[in-house]
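Visitor: below are the sequence and a predicted model for it; my questions follow.
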Amino acid sequence: RKPEQLEFRPFDLCVLARQEEVEIRERLRGRPVTFSSLLPDRLMVLGSPELAAMVLHNLLDNACRYTEQGRILLEFRADEMLLTDTAPVIDPDVRTRMFERGVRGTSKSPGSGLGLSLVLRGCERLGWKVAYEHWEGGNRFRVRLSQG
């Protein structure tokens, strides 16, 4: 949708996360990857639920694609969403361009290279900030939320 067509209203981000959990658990069935989440009962934010669902879905989709073993953890805090995985650490050369349209980890990477560019655009429209950080066991995406 065009930005001017998006309706901003208060919504519970945890409801969207719980809907995604069902799909994620099904996708990971039979793989040596565990999914867990640390969610409050509710996390009310102001924004477009459709955009927020797209941001959440694309981040989780990437984690499922690239995590071959280990775990994926989704965590909500009062002002941020964290997605941590044990996928191979994103190459430093790719990190500088990872939010650009069409950028993929390698030529053998699955997907079209649109997911993270859509995440960035969605976050910008929502007034959120997305950032990547690597940790000794993999990758972490941190989304700072605007509150409503």
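Guide: Now that the structure is in, tell me what you want to look at.

Visitor: can we go C-alpha only for contacts and neighbour counts from here?
Guide: Will do.

Visitor: got the contact list for stretch 21-30?
Guide: By Cα atoms under 8 Å, 6 or more residues apart in numbering, the residues outside stretch 21-30 that reach it are 34, 35, 60, 64.

Visitor: take this one as well and set it beside the first:
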Amino acid sequence: MDEGEAKAAYDGISDVLRKVGLDWVVEQVEEDIRLGKTVTIEADASEFIDDQVAGHRRGRRKMQEFVTTEPYSNIERLNLLLDAIDRVLALPQFATDALRTLEAKSVTFVSDIEGDEGHSLLSASGQQEDAARRRFQEVREQAGVTAR
């Protein structure tokens, strides 16, 4: 997959996610993209640090590591979005595992916020979720974009 194909795939998947009410997933990924990826570079620190003593500049270069950010490539952006989808698809399995661990048929999380009804985990077979995860992995492999 080249950069152009990755951009088209990212845009298409983002549109679909927004249409099905998962715009919050796209927004979180795009926030990460805006921040950029963290990289470490080595640079001559004397360019940034004033090391003049009594009007004389020391002649040595002082290489140091600095942390900065750089933009994600289109392929990296697509990987971020696919990783986010993968995590969302893992939520039903998490709920099933949590209920099994708690030996409960359901658990309800209650919110203190007025109007917020909370969230319930209910036991389910998980077969549809497993099939969706398998299909997602197949599509990802066919596209040549693999999980990190």
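Guide: On my side now, so go ahead. All figures in this text were calculated on a predicted structure; none of them were measured in a lab.

Visitor: need the TM-score between these chains.
Guide: Once superposed, the chains reach a TM-score of 0.33 (TM-score structural alignment, normalised by the length of structure 1), with 76 aligned residues with a Cα RMSD of 4.3 Å.

Visitor: before we move on, back to that, ok, of the contacts of stretch 21-30 of structure 1, which come out buried?
Guide: Buried residues within these, counting neighbours by 16 or more other Cα atoms under 10 Å: 34, 35, 60, 64.

Visitor: the second one: which element?
Guide: Read it as residue 35 of structure 1. Per DSSP states H and E: residue 35 of structure 1 is located in strand 33-38.

Visitor: mind listing what's buried in the helix or strand following that strand?
Guide: Next helix or strand after strand 33-38 of structure 1 toward the C-terminus (DSSP H and E): strand 44-47. By 16+ other Cα under 10 Å, the buried positions in strand 44-47 of structure 1 come out as 45, 46, 47.

Visitor: still on that earlier bit, packing partners for the strand holding residue 35 of structure 1?
Guide: Identification of packing neighbours for strand 33-38 of structure 1 by 3 or more Cα pairs under 8 Å, 6 or more residues apart in numbering; DSSP states H and E yields helix 13-28, strand 70-76.

Visitor: can you give me the strands for structure 2?
Guide: Under the criterion DSSP state E, structure 2 carries strands at the ranges 37-44, 52-53, 56-57, 63-70, 106-109, 119-122.

Visitor: tell me which of the ones you listed lies nearest to residue 93 of structure 2.
Guide: strand 119-122 (10.8 Å; Cα to Cα).

Visitor: how about the helices in structure 2?
Guide: 3-19, 23-35, 74-102, 127-142 (DSSP state H).

Visitor: what residues does the first one touch?
Guide: Residues from elsewhere that reach helix 3-19 of structure 2, judged by Cα under 8 Å, 6+ apart: 23, 25, 26, 73, 74, 75, 77, 78, 81.

Visitor: can you add distance to residue 130 of structure 2 and give the residues you listed back as CSV?
Guide: Putting the contacts of helix 3-19 of structure 2 into CSV (distance: Cα to Cα, whole Å) gives the following:
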residue, distance to residue 130 of structure 2
23, 23
25, 20
26, 23
73, 31
74, 29
75, 26
77, 25
78, 22
81, 20
